[in-house]
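1. Build me a model from this:
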Amino acid sequence: MTFTTRPTLTGTFGMVSSTHWLASQAAMRMLELDGNAADGAVAAGLVLQVVEPHLNGPGGDLPLIVASADDPTPRVLCGQGPAPAGATPEHFAGLGLDRVPGSGPLATAVPGAFDAWMVLLRDRGTMTAREVVAPALHYARHGHPVLERVARTIETVRDLFTDDWTTSADQWLVDGAPPEPGTLVTNHAWADTLERLLAEEASAGGTREQGIDAVRRAWSQGFVAEAVGVFARRPFRHSGGQVLPGVLTAQDLADFEATWEDAVTLDWRGHTIAKTGPWGQGPALLQVLQMVDAAGADDPGTVEGAHTLVEAWKLAMADREAWLGDSAEVPLEDLLDPAYAAQRASLITATASRDLRPGSPGGREPRVAAQALAVDGATDVDATVGEPTVTREGETRGDTCHVDVVDRWGMLVSATPSGGWLQSSPFIPEVGFALGSRLQMMWLEPGLPSSLVPGRRPRTTLTPTLVLRDGIPVLACGSPGGDQQDQWQSVFLLRHLVAGLSLQEAIDAPQLHTTSFPGSFHPRATEPGVVVAETRLGREVLDGLRERGHDVLEQGPWTLGRLCAVAVDPGTGIVSAGANPRGMQGYAVGR
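-> This next block holds a predicted model:
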């Protein structure tokens, strides 16, 4: 009998799954007010910025995918801001840096999350900004019970806050200490900013869409951009200890707007899997699904299936390093060619590989950053720098959020907001948020797909997923977790779409991932041969992986993966949802 912590929720009206119960309920409120899935997703996303400030914020990043029964072509909204105009390799070299810091103003890409939420609302929603902002504004103004994990994160960076990031200390410390878990925490500066933005909507007149565009202008060309541009150029301490100013300007914000793109898709096992473009790591998941098929082992609960999946991910992530990014041409068609997948899968043997083996799609010669080739198993990572969820010692660091929504009309939204963590950059008191640190994902070495180039997007790990069947959207899912996001999603998809487990059963099933490739986050470490696995995989599987040469790091039984998922059956209209029990934070709601 398959174990599950709770039932898969089912109903006919609408469903939400997110990484925080308050965000899930905020989205559900929009559905109850006759809003659609886009309205609900925006409300949830704005609440997540307030109640999970250690995981995301208005100054961060946001990719999402949306499709509906009456407009079934999956579309990606890119809220991943690019490198600022002044963020050149020459500038970093002049500062004596050989890589982008993991935190601080120099690590900042142009903020993209807030504009993306507003574009989704304008183009696919039905409600006003004031309506969807109301829950987030309430929690920012009147407070929310702070999570224990937020307080713990603040404790890890308390000395940095008091010694250098003093504006962050003013916002997050209470008498010099982190807030007690469960006590009310407010962000009056962000509440004030929201009120000023909403005043722009109210005074704009005209249509709903024109009001939302007025909010966007005030953000990117008005008082928000002005405050951000001044603050970002002040000197602050970075992850390496250097005290330096950033390069982000108000003009960088004015030059950016979230954009709609076609999704990258793969027809697989009777479904179409939709992901972001190669400026994200999403295409790697599509490669892995093809390799698993070619290898003929699709059950991650067996030694053979787990070994095959891990080895496929090593190959796909090697290709990620050589071929994915926004700063050079990406041979996407060749990377997703079934013949290429079969050739890559043929490299999977019965023994674990410890080598970084990028392929040659279309006969091209791969090239990987020189620093990525340096084997480094370092785990002494600055507490400010990252999104990786689990270190070798099992310590949980910074992370991300996720929200999925489905409405009664068959619209699905999958969104993975992140960045702008309270620990990524100093708090800007004039507007009430911190900037992100996504630029750390770009190499200073020129000529690579992920090289630092002004105006180009960092290759993000944020990777929502939308699934269609017979051309109709049926499933939205995703997970926080940095480089592990798609790895955990591959386990979920194999359990749900192939093995037939329910949403909740597939979410609850034991998880594993590999770190045997260059990490996306400072200091970009590689851990050859490492597999991180929950003990619930069982002694037979864990020992079997060791026998095949894997360096298995066993974690607690409920430590890996934070999947969210919603679904709809187009034939019956039944909607469903599941949420991750790990971390005691994710919740699904619906009826």
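
2. can we go C-alpha only for contacts and neighbour counts from here?
-> Fine.

3. For the stretch 201-350 of the chain, which segments are assigned as helices?
-> Along the stretch 201-350 of the chain, the stretches classed as helices by DSSP state H, counting those that start in this stretch are 208-220, 223-231, 250-254, 282-295, 303-323, 332-335, 338-345.

4. Out of those, which gets nearest to Glu155?
-> Glu155 lies closest to helix 223-231 among these, at 24.1 Å (C-alpha to C-alpha).

5. ok, so what distance separates His238 from Pro111?
-> In this view, His238 and Pro111 are 18 Å apart by C-alpha to C-alpha, to the nearest Å.

6. higher neighbour count, the two?
-> The residue with more neighbours, out of His238 and Pro111, is Pro111; 35 against 27, by other C-alpha atoms under 10 Å.

7. list the contacts for that one?
-> Shown in contact with Pro111 (C-alpha atoms under 8 Å, 6 or more residues apart in numbering): 58-61, 80-81, 253, 435-436.

8. can you rerun that using 10 Å?
-> The contact partners of Pro111, by C-alpha atoms under 10 Å, 6 or more residues apart in numbering, come to 57-62, 79-84, 220, 225, 228, 248, 252-253, 256-257, 419-420, 434-438.

9. Let's see which of those end up in helices.
-> 220, 225, 228, 252-253 (DSSP state H).

10. Pull out the buried members of those residues.
-> Buried subset of those (neighbour count, 16 or more other C-alpha atoms under 10 Å): 220, 225, 228, 252-253.

11. Now for the spatially most central residue of the chain: which residues touch it?
-> Centroid check for the chain by C-alpha atoms, centre = their mean gives Leu462 as the closest residue, at 3.1 Å. Contact analysis of Leu462 by C-alpha under 10 Å, 6+ apart lists 61-64, 80, 276, 279-282, 400-402, 415-419, 478-486.

12. Sequence B follows; please return its structure for comparison with A:
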Amino acid sequence: MSASTHWLATATAQSVLERGGNAFDAAVAGAFVLHVVEPHLNGPGGDLTAVFATADDPTPVVLVGQGPAPTGATVEHFRAEGLDLVPGAGALAAAVPGAVDALLLLLRDHGTWELADVLAPAIGYARDGHPVTAGVVRTIGAVADLFRQHWPTSADRWLPGGAAPAVGDVVRNEALASVLDRLVAAGSADTASTDTASADATDGADAGRASRIDAARREWAEGFVATTVDAFVRAPHRHSSGTDHAGVLRAEDLADFRASYEPATTAEFRGHTIAKTGPWGQGPALLQALRMLEPLDDARLDPSSELGAHTVVEALKLALADRDAYYGDGDVPLDVLLSDAYTDDRRTCIGDRASATFRPGRVSGVEPVLPPLRTSVDTTGVAGVGEPTVPGARRGPVDERAEVPVEDRGEPFVAPDGDTRGDTCHIDVVDRWGNIVSATPSGGWLQSSPTIPELGFCLGTRLQMTWLEAGTSSTLRPGARPRTTLTPTLVLRDGVPVAALGSPGGDQQDQWQLLFLLRWIVGGYSPQQAIDAPALHTTAFPGSFWPRTWEPAGLVVEDRVGDAVIAGLEGRGHVVTRAGDWTLGRLSCVTRDPATGVLGAAANPRGAQGYAAGR
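-> As a prediction, the model looks like this:
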């Protein structure tokens, strides 16, 4: 079974499974297709995290494709550039690209196919073309003036003939196809050299395949991609700050990075083990929320009711406050944050009224430096809500004339001046042998920085998730990973994986996944019913994306939650923004019943783009 945020990625992954590939071959092939067909949501210049388990070992493992801050990315440099926040668009905000190396590492160690076969679908869609979706067209249109005035290489790439493509037009990216061709060629030209890591993991014919993939990894990190990136970003260009800056990413930064594996962070909930990344990602916040909610009555865990929605949202506020106070790529007191005593204390903070304060917990011996709390009002008059700002959203009674918010349709919010809070995509795959993987590629959005013409893609902006204030848990630091919002999930029962799931959505990813888990595990919903059910999320925390604002007591809901529930939530003090009927939540998942071997999949119907398939 395969499920993803774009039907072509799902179809690609499923075609690999149909031809004998395993879940890792399929996931890698599908993820590279996502780079091509959802360029406004991810790209080769971005990052990726995944959680997986193999048929031979059910222990969940995290694939780390989150690159660190470059050597030149110091607080002092950004301050000298006149900045008090890392910009949301422009190459100065680029971390080291990690997605491509992570996918190649996963393929090398756990896949079975040759790199040429796995990359063939992505190369085909890039070179021969694919029909462009409405989200891509809408995003290009939003930044067309920025491209024309400041990013000419992006205008050349995305405004052929001076205008954005129309929905359904076939678009091509020969430069990207050539990059992938060169990775394959690097492996074909060098089959004699085998890295120590791959030699330890393989032998015989497998060693030859591993060496070919390692050659492609070296070509990416040390060859033409790295040198081309280095040369391009040295020219100053417009950033979302409205000022011009050069990037600091260098070839040496790419050469020094390799993707890696880490043990998953886990917590128990109602007979299930939930596996997430470490606290360099936001994943443990989901675990904290689940632990706070676990002993409560089932009635308080129903997100479709007033009491349940209130309780869930208040738990999320507490978990996300801890995220912003303590999480980062460093010494995080996670053992305390997930402990029984700490969890019990945090649970007592859930009251009958909506909290409008930022309330991280206290950890003995640790005095966190808290991030600044900024509020804003966007041009529509809607209070800023962190990530995303919801342009065109409405509070109060339903107004059918109001435009459905772009961000809540699943696309990044991009203002004409380049103010951008991007989104991401997701893919899940399970095969008949029991291999299972949940992967979230992101970053390198077409609107995140100027297109590098020789490569056909741009760099990501993950450094915007760091602070320039000294002493916070996620202050910008060369060589440290920014605290990413990418947060795939693996679920186990009795030590055996039963589901892989994830979602786009920035700060909302774990919030929407929490709704899914509560409805599936506690409410008895099927996975598809849990995905389809009305969604909501809080915005009462500092957003991870530029300009990093928050809305005290902010709550965004789908109207399908119902007028009575919404009125009750407002009566409890929540500041509610109605987002339309089918706008929030973009999950996909795959499942496996260990007792019967039956596989399942489900995908998000919102936007009519996600797709689940299997046989």
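
13. of all the ones in helices among the contacts of Pro111 of the first structure, which comes closest to Leu31 of the first structure?
-> Ser220 (28.9 Å).

14. what about Pro121 of the second structure, which SS state?
-> For Pro121 of the second structure, the assignment made with DSSP: H, G, I helix; E, B strand; the rest coil gives helix.

15. Ok, Ala155 of the second structure next?
-> Per three-state DSSP, Ala155 of the second structure ends up helix.

16. Grab the nearest non-local neighbour of it.
-> Nearest residue to Ala155 of the second structure, sequence neighbours excluded (C-alpha to C-alpha, 6 or more residues apart in numbering): Phe147, at 4.9 Å.

17. can you check Asp352 of the second structure too?
-> Arg572 (7.0 Å).

18. What does the residue nearest to Ala155 of the second structure correspond to in the first structure?
-> Alignment note (TM-score structural alignment): Phe147 of the second structure maps to Phe161 of the first structure.

19. now do Ser355 of the second structure
-> By TM-score structural alignment, Ser355 of the second structure lines up with Ser353.

20. For its match, give me its contacts.
-> Per C-alpha under 10 Å, 6+ apart, neighbours of Ser353 of the first structure: 310-311, 314-315, 347, 516, 528-530, 548-550.

21. Make JSON lines out of those residues and add neighbour count and distance to Gly471 of the first structure.
-> JSON lines is the format used below for the contacts of Ser353 of the first structure (neighbours: other C-alpha atoms under 10 Å; distance: C-alpha to C-alpha, whole Å):
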{"residue": "Val310", "neighbour count": "28", "distance to Gly471 of the first structure": "30"}
{"residue": "Glu311", "neighbour count": "27", "distance to Gly471 of the first structure": "31"}
{"residue": "Lys314", "neighbour count": "28", "distance to Gly471 of the first structure": "31"}
{"residue": "Leu315", "neighbour count": "27", "distance to Gly471 of the first structure": "30"}
{"residue": "Leu347", "neighbour count": "14", "distance to Gly471 of the first structure": "33"}
{"residue": "Ser516", "neighbour count": "28", "distance to Gly471 of the first structure": "36"}
{"residue": "Pro528", "neighbour count": "22", "distance to Gly471 of the first structure": "40"}
{"residue": "Gly529", "neighbour count": "20", "distance to Gly471 of the first structure": "39"}
{"residue": "Val530", "neighbour count": "23", "distance to Gly471 of the first structure": "38"}
{"residue": "Arg548", "neighbour count": "16", "distance to Gly471 of the first structure": "40"}
{"residue": "Gly549", "neighbour count": "17", "distance to Gly471 of the first structure": "42"}
{"residue": "His550", "neighbour count": "24", "distance to Gly471 of the first structure": "40"}
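
22. before we move on, the earlier item: show the buried residues in the contacts of Pro111 of the first structure.
-> 57-62, 79-84, 220, 225, 228, 248, 252-253, 256-257, 419-420, 434-438.

23. now, which of those residues lie within strands?
-> When DSSP state E is applied, those are split such that 62, 79, 434 fall in strands.

24. contacting residues around the counterpart of the second one in the second structure?
-> This means Gly79 of the first structure. In the second structure, the residue matched to Gly79 of the first structure (TM-score structural alignment) is Gly65. Contacts for Gly65 of the second structure (C-alpha under 10 Å, 6+ apart) come out as 46-50, 96-103, 105, 257-261, 440-441.
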